[in-house]
Each structure stands twice: as structure tokens, then as C-alpha cells.
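I'll drop the sequence and a predicted model, then ask my questions.
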Amino acid sequence: MREWPVQDAKAHFSELLDTCLNEGPQVVSRRGEAKAVLVPLEEWNDLNKRATPSLKDILLADEPRFEMDISSRTNWTWRSVSVEE
């Protein structure tokens, strides 16, 4: 993965884009510190898909992905409802 100073990335954006598409993600740095990554769209979509599971993936998972705090019914407050015709 090549690192491009922001000035070079601006001046040679077409080359940066071609390198990204042919060789993979490219790092853009500012003042010697990595700040961003240019990745091919297909790879970006794949990463987003894996980061955001579908409802089916969540329901079929072996382990729960998150905890839900559901209070027991004994703590619920019940109120009366009148049904008028």
C-alpha cells in the first residue's frame, strides 16, 4: 500500500485512482501522518456489507451481536383501557 502526500494526491489524482483500482487501497497523508484511504468501490461496498449485517444474519447468528435490556413484566405499569362502542 503506497502512501501519497496530500499535495501529490491532488496533483496526480488520476494516477492515484488508477493505482487504487489496480493495486488496492492507497493511503493519503498530511504532514507525514496517514489521514485517509482511497479504496475501490467494490471493496468499500463489501466492507460496508460485512459491517452492517442483515436482519437474517442477526437472527441466524450463533452468538448475539448486542444485548437488549428488556425489563420483566413485573416492573411494567398496567393501565386500564375502556372500550366504548
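Yep, it's here.

C-alpha only now, for contacts and for neighbours.
Noted.

how about the strands in the chain?
Using DSSP state E, the strands of the chain run over 3-5, 26-30, 33-38.

Check it against this one:
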Amino acid sequence: MMGSWQLQEAKQRFSEVVRKAHDEGPQIITRHGDEVAVILDMAEYRRDQGRRAGLQGVSSCRGPT
């Protein structure tokens, strides 16, 4: 479950934000109601980076269109 934090609150409770990112999933940071950042668990970040690398490899193998 994604959590959402106002920037000021996230700064004050940063350890909790990080713990929740690890335990519950991405934590969205907002400023003046706009989503401006996300805190991810490192394992989730690495999985995402692996998927991106795999997708880049697929697109580069297609050849000219």
C-alpha cells in the first residue's frame, strides 16, 4: 500500500517514512498538494532498474523501423 506524506511531515518523520517504504511499499512525498518524490525500498528500486535494463536490451535488438 502506497503512503503519502506532506514534505514537512516526511522531513520530521523520515525514519518512519523509510521504514514504511521497506515494510509497506513506495511512499509518495507531496509539496503543496503536488507529488514531487517517492521513497522506495532498495530491493524494489533494484528490481525496477533490472526491468529497465531488460527493456532497453529488447528495444535495441529490434533493428531499424
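Received the coordinates, thanks. Note that this is a predicted model, so its numbers are computed, not measured.

quick one on the thing from earlier: can I get the strands of the first structure in a markdown table including distance to residue 55 of the first structure and mean neighbour count?
Below are the strands of the first structure laid out as a markdown table (distance: least, Cα to Cα, whole Å; neighbours: other Cα atoms under 10 Å):
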| stretch | distance to residue 55 of the first structure | mean neighbour count |
| --- | --- | --- |
| strand 3-5 | 38 | 18 |
| strand 26-30 | 33 | 19 |
| strand 33-38 | 29 | 14 |
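
want to throw the ones you listed into TSV with distance to residue 49 of the first structure?
Formatted as TSV, the strands of the first structure follow (distance: least, Cα to Cα, whole Å):
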stretch	distance to residue 49 of the first structure
strand 3-5	26
strand 26-30	21
strand 33-38	18
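
Among these, which comes closest to residue 48 of the first structure?
Of all the strands of the first structure, strand 33-38 sits nearest to residue 48 of the first structure, with 14.5 Å by Cα to Cα.

Pull the residues that contact that closest one.
For strand 33-38 of the first structure, the external contacting residues (Cα atoms under 8 Å, 6 or more residues apart in numbering) are 3, 17, 20, 25, 26, 27, 28, 29.
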